[in-house]
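A.B. asks: Compute the structure for the input listed below.
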Amino acid sequence: MSLPAALAEIAEDFNALPEPERLELLLEFSDNLPALPARFDGVELEQVTECQSPVFLTVEVADDAQRTVNVFITAPPQAPTTRGFAGVLKEGLDALPAAAVLAVPDDFPSTLGLTRAVSPLRLRGMTAMLGRIKRRVAAALEG
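C.D. replies: Next up is the predicted model:
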């Protein structure tokens, strides 16, 4: 599987750790998920209903030659696993060209080596986040 450099590095970091420590790394991504910019105050974002926690996201696709993507995700602090997945996607996809975001395999979450550390339902939530990001990027390119 070919991943953008940032996502490949994140996957390598997870897989380099023993299984118990992978969850700790996920929680670090949770801590590093930035708050939404003030311009999104009062703006309705798309809810990722597959997530057990209230997760909302949107993307912006620039009009530059690469159609650079900016990802914005919010998840509650009381849901550190979900926030961690959101942080992985924010860090791994933000500022990439649209084509690179669209080329990320849908099963990317399974490459993190977390299948025994988190529930399948949580992995499904991360897969849904990725799917929504990709759909929003594709819609921006078409529109």
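A.B. asks: CA atoms for contacts and neighbours, from now on please.
C.D. replies: OK.
A.B. asks: And the residue nearest the centre of the protein?
C.D. replies: For the chain, the residue nearest the mean C-alpha position is Leu89 (2.2 Å; Cα atoms, centre = their mean).
A.B. asks: contacting residues around that residue?
C.D. replies: Listed by Cα atoms under 8 Å, 6 or more residues apart in numbering, the contact set of Leu89 reads Leu130.
A.B. asks: How about Pro105?
C.D. replies: By Cα under 8 Å, 6+ apart, the residues touching Pro105 are Met1, Leu3.
A.B. asks: and if you look at Thr127?
C.D. replies: By Cα under 8 Å, 6+ apart, the neighbours of Thr127 are Asp106, Asp107, Phe108, Pro109.
A.B. asks: Another for comparison:
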Amino acid sequence: MTSPGTLPAPLAAVVDDFQAMPEPERIQLLLDFSRSLPALPERYAEHPELLEPVPECQSPIFLVAEVEGTGPEAVTELFFSAPAEAPTTRGFAGILHEGLNGLTAGEIVGLPGDVSERLGLTQAISPLRLRGMAGMLGRIQRQVREKAGL
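C.D. replies: Predicted coordinates:
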């Protein structure tokens, strides 16, 4: 488990990448993450009803967290469905996938609530879009908490 306010190493690396860039270039990095979001596996692509919608997002995005095991050491796997024509939303999903996939339930549940602000995109991305990323993270944390029995 990480201590309060700290980020697990994979997510901290993503945040560091954003912070190391001048603000105008951060949008390009966000777009790079949108292109790197993995496709849904067949079990979800053929059954989209198994994914949870994130209504806080301006674009249609759906997600599901799979949890193997119970308790804080349970391992998570994340899956997202976001349209290519919504690169900002897709980029946020790509960031969350890169930074959280494979972490333990305890690490995900213990994340601080300011992850989207730490990316340094507040000047370039509207607050409404940033709330969408917070909505994705909140749903991931709730699903992980429920499935891991935390």
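A.B. asks: And the TM-score between these chains?
C.D. replies: The pair, once superposed, lands on a TM-score of 0.96 when counted by TM-score structural alignment, normalised by the length of the first structure; 143 aligned residues with a Cα RMSD of 1.3 Å.
A.B. asks: hang on, the earlier thing: now the contacts of Thr127 of the first structure as a markdown table including distance to Gln52 of the first structure and neighbour count?
C.D. replies: As requested, those are arranged in a markdown table below (distance: Cα to Cα, whole Å; neighbours: other Cα atoms under 10 Å):
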| residue | distance to Gln52 of the first structure | neighbour count |
| --- | --- | --- |
| Asp106 | 19 | 14 |
| Asp107 | 19 | 14 |
| Phe108 | 19 | 18 |
| Pro109 | 16 | 22 |
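A.B. asks: so which of these comes closest to Ala99 of the first structure?
C.D. replies: Taking Cα to Cα as the measure, Ala99 of the first structure sits nearest to Asp106 out of the contacts of Thr127 of the first structure, at 14.1 Å.
A.B. asks: TSV for the contacts of Thr127 of the first structure, including distance to Gly42 of the first structure and secondary structure?
C.D. replies: Supplementary listing: the contacts of Thr127 of the first structure in TSV, determined by distance: Cα to Cα, whole Å; DSSP: H, G, I helix; E, B strand; the rest coil:
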residue	distance to Gly42 of the first structure	secondary structure
Asp106	30	coil
Asp107	32	coil
Phe108	31	helix
Pro109	30	helix
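A.B. asks: Helix or strand: which one has the residue nearest to the centre of the first structure?
C.D. replies: Under the criterion DSSP states H and E, the helix or strand holding Leu89 of the first structure is helix 80-93.
A.B. asks: ranges for the strands of the first structure?
C.D. replies: 46-47, 56-61, 69-74 (DSSP state E).
A.B. asks: Tell me which of those strands lies nearest to Leu121 of the first structure.
C.D. replies: Closest approach to Leu121 of the first structure among these (Cα to Cα): strand 46-47, 16.3 Å.
A.B. asks: what stretch of the second structure does the closest one fall on?
C.D. replies: Aligned by TM-score structural alignment, strand 46-47 of the first structure falls on residues 52-53 of the second structure.
A.B. asks: To what extent does that stretch diverge from the first structure after superposition?
C.D. replies: Following the fit onto the first structure, the mean deviation recorded for stretch 52-53 of the second structure is 0.3 Å by mean Cα distance after the TM-score superposition for the first structure.
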